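here is a sequence with its predicted model. Questions after.
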Amino acid sequence: MSQARVLSLVGLAVFAVAAVAYAQTTVTPIPDKEPVQTAPLNAGPQSKWGDVKAGATKAGTCAACHGLDGNPTDPQYPRLAGQSERYIAHQIALFKSGERNTGMSAAMKPFADALSEQDARDLGAYFATQKSGAGVADDTVIATGPNKDKKFYQVGEDLFRRGDKARGIPACMACHGPGGAGNPGPAYPHLAGQQAAYSQRRLEEYRAGTTTQRDPHLFNVMAGVAKQLTDEEIGSLASYLQGLHERADDIAAAGAPAPAAKPAAAPAPAQPAAPAEAPKPAAAPAAPAKG
């Protein structure tokens, strides 16, 4: 074999090796996909994001039960103040379709039936701008059982903040936020300050694990958490949530200026002294209070 032929073969081999090496180090980008089309939750063709002013007008219908600003005075009705627009619109849609049919759903359905998708959006937008109130958590000391000597609300506080790893229960704050403000993206509700009676009822419904929702994935998330909770844990968690509120509220209350003192009243004109009366007999001592 001639030297020239050998050199040509060597050159071809080097070229082949170089081509393979280049192919292995060259990245061929995948063509970009079309942008994802997003749409509001439960939005029909005529629905758009809610209008706060329109919602404020429509909220008059809700005031009898939920309060004009979404903070009811009757503990059997849930707080709507601070809930996200998407969550409220979603729940109204479930009431309207009959997919949410437990608890006081029968009372809600006639109102939901009268609302359009846009009405639901407007109401949600309005209540999302309102500030949620809060109640008081039960700090009674537990006398017996596995949580003996804990304050009642502390059982729920532990579950909210830490969950229970041994039972596979995640911390509630992982989805609902450390202050219970919820997450408007996936429509996880605002829990801080929620009425204890309402939260307890909903947790019991989740624990039962029965739903007629056509798309139950959000329900199933909560059902998986609640199925292992005891009655005491559900009651305690509901109580803790009722008292949960932003720390800023305490700071604002502590820094609030004291009410101005009322001006002293002008002294009354002197009156002529009344004639002295005969002394009255002393009153009999009060009876001690009976349990």
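Nice, thanks for sending it over. Numbering: from 1, shown residues only.

please count neighbours and contacts with C-alpha atoms only from this point.
Fine.

my guess is Met229 is in a helix, correct?
Met isn't right for residue 229; it's Leu. No. The assignment for Leu229 (DSSP: H, G, I helix; E, B strand; the rest coil) gives coil, which keeps it out of a helix.

which ones are touching it?
Leu229 sits next to Arg207 when contact means Cα atoms under 8 Å, 6 or more residues apart in numbering.

most centrally placed residue in the chain?
His190 (1.5 Å; Cα atoms, centre = their mean).

contacts only, for that residue.
Counted by Cα under 8 Å, 6+ apart, His190 has contacts 82-84, 176, 180-183.

what sits closest to it if chain neighbours are left out?
Gly182 (4.1 Å; Cα to Cα, 6 or more residues apart in numbering).

correct me, but that neighbour touches Tyr188?
Yes. Using Cα atoms under 8 Å, Gly182 is in contact with Tyr188, at 5.3 Å.

all the helices of this protein, residue numbers only.
3-25, 52-58, 63-66, 85-97, 105-113, 117-128, 152-162, 173-176, 196-208, 217-226, 231-243, 247-254 (DSSP state H).

including distance to Pro75 and mean neighbour count, could the ones you listed go into a markdown table?
Shown next, in a markdown table, are the helices of the chain (distance: least, Cα to Cα, whole Å; neighbours: other Cα atoms under 10 Å):
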| stretch | distance to Pro75 | mean neighbour count |
| --- | --- | --- |
| helix 3-25 | 67 | 11 |
| helix 52-58 | 22 | 16 |
| helix 63-66 | 10 | 16 |
| helix 85-97 | 19 | 22 |
| helix 105-113 | 15 | 15 |
| helix 117-128 | 18 | 26 |
| helix 152-162 | 18 | 21 |
| helix 173-176 | 22 | 17 |
| helix 196-208 | 7 | 19 |
| helix 217-226 | 22 | 16 |
| helix 231-243 | 10 | 24 |
| helix 247-254 | 21 | 10 |
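
ok, second structure coming up, stack it against the first:
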Amino acid sequence: MNRISVPFVKSLLVATLALAGAASAQQPAAAKPDVAKGGTLFESGDAARGIPACVACHGAGGNSTIAANPKLAAQFEAYTYKQLVDFTTPSRNNAIMSPIAKQLSDQEKKDIAAYLAKQQPKPGAAHDKNTVELGRNIYRGGIAAKGVAACASCHGPIGAGVPIQYPRLAGQNQDYSFAQLQAFKSGARKNSPQMTTLAQRMSDEEMKAVVDYIAGLK
């Protein structure tokens, strides 16, 4: 049996690493998000491509005043980007957002997400004083009897979220949050198996109580 010499193996390894390095060097570096371009797209859209101004639905600086639409100001850049990508897939099909997201390039998605992450959020408020205690208990302690984890365990005690993993929830519009829990429960929204499981264990009353409490978090 012929033996391969150690010098030969070393030479082969060096050559392989050199080729790998050359290949990496030839690949262009990913462009950094452009906050200014993201702001222009968000505030003005792109009429030539049929992309409407995001501000019409999500409000100036991402502070939506339309109850059915989410507030996006100060949302984590990576989370917003992921949602825009998900809108282009069956995991989060939406009659309004999916066509828009499919029109945006990957870079534009990143630009818009970067712009929103830098905006100052305006506080929301809880509306139903009769359910505040129930909402607080669910958010902070979950529903042990149903196997529902505390929202705070992932989204933080004041709804600030955890970058990349879990979104900011503080001050979010009640109608929007309730609609998303319903979508997770029905399977219409499929991009978070964890949330689907939790939502399926909650009643409408429990959902309404916790989203109202979340709206008042600051």
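The structure has been received and is ready for your questions. Since this is a predicted model, take the numbers as computed values, not measurements.

what do Gly182 and Tyr188 of the first structure both touch?
What both Gly182 of the first structure and Tyr188 touch, as defined by Cα under 8 Å, 6+ apart, is the set 175-176.

who's more crowded, those two?
Shown here are Gly182 of the first structure and Tyr188; by other Cα atoms under 10 Å, Gly182 has more neighbours (24 against 18).

what lines up with that one in the second structure?
Counting by TM-score structural alignment, Gly182 of the first structure corresponds to Gly161 in the second structure.

hang on, isn't that match packed against Pro167?
Yes. Here Gly161 of the second structure reaches Pro167: they are 4.9 Å apart, a contact under Cα under 8 Å.

name the residues contacting each of the two.
Shared contacts of Gly161 of the second structure and Pro167 (Cα under 8 Å, 6+ apart): His155.

returning to what we had before: among the helices of the first structure, which comes closest to Pro72 of the first structure?
helix 63-66 (4.4 Å; Cα to Cα).

looking at the contacts of His190 of the first structure, which is nearest Asp138 of the first structure?
Nearest member of the contacts of His190 of the first structure to Asp138 of the first structure, counting by Cα to Cα, is Gly180, at 17.7 Å.

buried set for stretch 60-76 of the second structure?
60-64, 68-76 (16 or more other Cα atoms under 10 Å).

so which bit of the first structure is it matched to?
The aligned range for stretch 60-76 of the second structure is 68-84, by TM-score structural alignment.

and the end-to-end length of that stretch?
One end of stretch 68-84 of the first structure sits 16 Å from the other (Cα to Cα, to the nearest Å).

just how off-centre is it within its chain?
In terms of Cα atoms, centre = their mean, to the nearest Å, the centre of stretch 68-84 of the first structure is set 12 Å apart from its chain centre.

and stretch 159-172 of the first structure, by the same measure?
Worked out by Cα atoms, centre = their mean, stretch 159-172 of the first structure lies 17 Å from the chain centre.

what span of the second structure is it aligned with?
Counting by TM-score structural alignment, stretch 159-172 of the first structure corresponds to residues 138-151.

now do the same end-to-end measure for that stretch.
Across stretch 138-151 of the second structure, first to last residue, Cα to Cα, it's 7 Å.

and if you look at stretch 181-200 of the first structure?
Counting by Cα to Cα, you get 18 Å between the two ends of stretch 181-200 of the first structure.

just stretch 150-162 of the second structure next, same as before
15 Å.

how distant is that stretch from the center of its chain?
14 Å.

what residues does it touch?
138-143, 166-170, 214, 217-218.

distance to Leu12 of the second structure for these - can I get that in TSV?
Formatted as TSV, the contacts of stretch 150-162 of the second structure follow (distance: Cα to Cα, whole Å):
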residue	distance to Leu12 of the second structure
Ile138	61
Tyr139	58
Arg140	58
Gly141	59
Gly142	58
Ile143	60
Tyr166	45
Pro167	47
Arg168	50
Leu169	54
Ala170	56
Ile214	60
Leu217	60
Lys218	59
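
which one among these gets closest to Thr16 of the second structure?
The nearest one, if we look at those relative to Thr16 of the second structure and count by Cα to Cα, is Tyr166, at 40.1 Å.

sorry, back to before: of all the buried residues of stretch 60-76 of the second structure, which two lie farthest apart?
Greatest spacing in the buried residues of stretch 60-76 of the second structure, by Cα to Cα: Ala68 and Phe76 (20.3 Å).
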